[in-house]
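*Asks:* For reference, the sequence and a predicted model appear below.
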Amino acid sequence: MEAISEHTGKVFPLDRSNVDTDQIIPKQFLKRVERTGFGQFVFHNWRFDDDGNRREGFEMDDEKFKGASVLLAGENFGCGSSREHAPWALLDYGFRVIIAPSYADIFYNNAFKNGIILIKADEAQIKEWMEKSEDGNYNLHVDLKNQEIVDENGTVVSFDIPVYHKEKVLNGWDDIALTLLLDDKIAEYEAKQPKVVTPLADAGIFK
């Protein structure tokens, strides 16, 4: 996955709590086998009716929020099922940072595994940013290395983040990359294991 140390992006305010993974990416779109292409379906049931016609009133599709990459949300974001398609859809749409008061645990870990920065912030602070971002022309700068959010006035808000997740995103390490960091030790361990001999191997069928 792509390494991120800093990100500046337009803010989209989603002033809703308990947004579950079925709202993020509805179940009918989980048949795809690849990780890409889910962005077009993110928040689908809020954006489109049953006939596929675009609904009015959900501002993410407003031109003023085009290109938004920082999502502000209410508490318990990502609750519901454990589907990893939810962070895939958000990332594919273009969101690189999500800021909310709290998250569902499984979604929290899944998002970091896919390179999305999840930040827990004070609810009052998030409400203030939401109000400022309503015109579609508000940006926030996230400095992951120093664990700071900087607004357009230069105000700095610090945040906490688990060291494990921070290091993964800073270095662009997914779970496979973390395993490969131990490639030498894995090879050393395998070399010490006794060779398993089977009748088929003895017969020269498998070696």
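*Replies:* Structure received. What you see is a predicted model, and the numbers here were worked out from it, not measured in a lab.
*Asks:* For the rest of this, base every contact and every neighbour count on C-alpha atoms.
*Replies:* Will do.
*Asks:* For the strand ranked longest in the chain, buried residues please.
*Replies:* When secondary structure is assigned using DSSP state E, the longest strand within the chain turns out to be strand 6-14. Neighbour-count burial for strand 6-14, counted by 16 or more other CA atoms under 10 Å, picks out His7, Thr8, Gly9, Lys10, Val11, Phe12, Pro13, Leu14.
*Asks:* putting a second one here so we can go through both:
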Amino acid sequence: MSEHTILHGRAAVLPLANLDTDQIMPKQFLRGIDKSGLAPGLFYDLRFDGAGQARPEFILNQPAYASTNMLIAGPNYGCGSSREHAVWGMQQFGFTAVIASSFGEIFYSNAMNNRLMLAVLREDEVQALMREAQAGTGPLALEIDVENLRVRSPGLSASFTLSERHRRMFLDGLDVIGASLTYNAQIRQFARQHWAAQPWLKDVAHITRKRLDTIT
């Protein structure tokens, strides 16, 4: 059994429908030249008021939820712009998974390619999880069984679906680059056959640059 077979978590409820990527990661946090340092921007306008003070009513600001690493979210989570920073920020904040009845299409692809697990349940199942979570005094204990495609809480067990590619990526601990590199042998074989059949195309840019350097 892979260490990635079951994701264990403590979940908070964020019941807002249509929570878009501009709210997940506001534009002012997109100025960096790499993906680092995004955690402070996550849900910034929900977490803080106009003076930059933490909103005590926001669930992730409450001490009992400091260990939260999963979200139970409203429908169409991650709609809006295509910014991948929303996924990176969630992971840097500590999130490993989101459960909802639907997700924005681009956000879904970005998340799964970066190994942020998204589990799509029926809306009535999501609502049942929300009620169970809200009945407690802290995060709801959850596990997401990637091998058997089930979400389990103390009071619910529900199935979800994944494409086989995404399922294998999670089970094997791979992001999209790692998944591509599993085809390294086939890629190299194709390249050898391609250059053997069309040798005049190999390193054409490098060869052209060398010729231009000799002219100048």
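*Replies:* Perfect, I can see it now. Quick caveat, the model's predicted, so the values are computed rather than measured.
*Asks:* Superposing both, give me the TM-score.
*Replies:* Scored by TM-score structural alignment, normalised by the length of the first structure, the superposition of the two chains gives a TM-score of 0.89; 202 aligned residues with a CA RMSD of 2.1 Å.
*Asks:* hang on, the earlier thing: distance to Lys31 of the first structure added to the buried residues of strand 6-14 of the first structure, as a markdown table?
*Replies:* Written out in a markdown table, the entries for the buried residues of strand 6-14 of the first structure read as follows (distance: CA to CA, whole Å):
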| residue | distance to Lys31 of the first structure |
| --- | --- |
| His7 | 32 |
| Thr8 | 33 |
| Gly9 | 31 |
| Lys10 | 31 |
| Val11 | 30 |
| Phe12 | 28 |
| Pro13 | 29 |
| Leu14 | 27 |
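*Asks:* of the residues you listed, closest to Gln125 of the first structure?
*Replies:* Taking CA to CA as the measure, Gln125 of the first structure sits nearest to Pro13 out of the buried residues of strand 6-14 of the first structure, at 12.5 Å.
*Asks:* I'd guessed that closest one sits against Leu71; true?
*Replies:* Yes. In this structure, Pro13 of the first structure is within contact of Leu71 by CA atoms under 8 Å, at 6.2 Å.
*Asks:* quick one: the strands in the second structure?
*Replies:* Using DSSP E, the strands assigned to the second structure run over residues 6-14, 70-73, 97-100, 117-120, 140-145, 150-153, 156-159.
*Asks:* returning to what we had before: so which other helices or strands are in contact with the longest strand of the first structure?
*Replies:* With contacts taken as 3 or more CA pairs under 8 Å, 6 or more residues apart in numbering; DSSP states H and E, strand 6-14 of the first structure sits against strand 70-73, helix 123-132, strand 139-143.
*Asks:* Distance to Ala39 of the second structure added to the strands of the second structure, as JSON lines?
*Replies:* Conversion of the strands of the second structure to JSON lines gives the following (distance: least, CA to CA, whole Å):
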{"stretch": "strand 6-14", "distance to Ala39 of the second structure": "17"}
{"stretch": "strand 70-73", "distance to Ala39 of the second structure": "15"}
{"stretch": "strand 97-100", "distance to Ala39 of the second structure": "15"}
{"stretch": "strand 117-120", "distance to Ala39 of the second structure": "18"}
{"stretch": "strand 140-145", "distance to Ala39 of the second structure": "22"}
{"stretch": "strand 150-153", "distance to Ala39 of the second structure": "26"}
{"stretch": "strand 156-159", "distance to Ala39 of the second structure": "30"}
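*Asks:* To Phe58 of the second structure, which of those lies closest?
*Replies:* The closest approach between Phe58 of the second structure and any of those, judged by CA to CA, belongs to strand 6-14 at 9.2 Å.
*Asks:* what distance separates the closest one from the centre of its chain?
*Replies:* Taking CA atoms, centre = their mean, to the nearest Å, the mean C-alpha location of strand 6-14 of the second structure is offset from the chain mean by 14 Å.
*Asks:* with the first structure superposed, average distance for that strand?
*Replies:* For strand 6-14 of the second structure, the mean distance from the matching residues in the first structure following superposition reads 0.8 Å, by mean CA distance after the TM-score superposition for the first structure.
*Asks:* Out of the strands of the second structure, the one nearest Leu201 of the second structure is which?
*Replies:* When the strands of the second structure are compared by CA to CA, strand 117-120 sits nearest Leu201 of the second structure, at 41.4 Å.
*Asks:* Need the contact partners of the longest strand of the first structure.
*Replies:* Residues from elsewhere that reach strand 6-14 of the first structure (CA atoms under 8 Å, 6 or more residues apart in numbering): 60, 65, 67-74, 96, 130, 133-134, 136-145.
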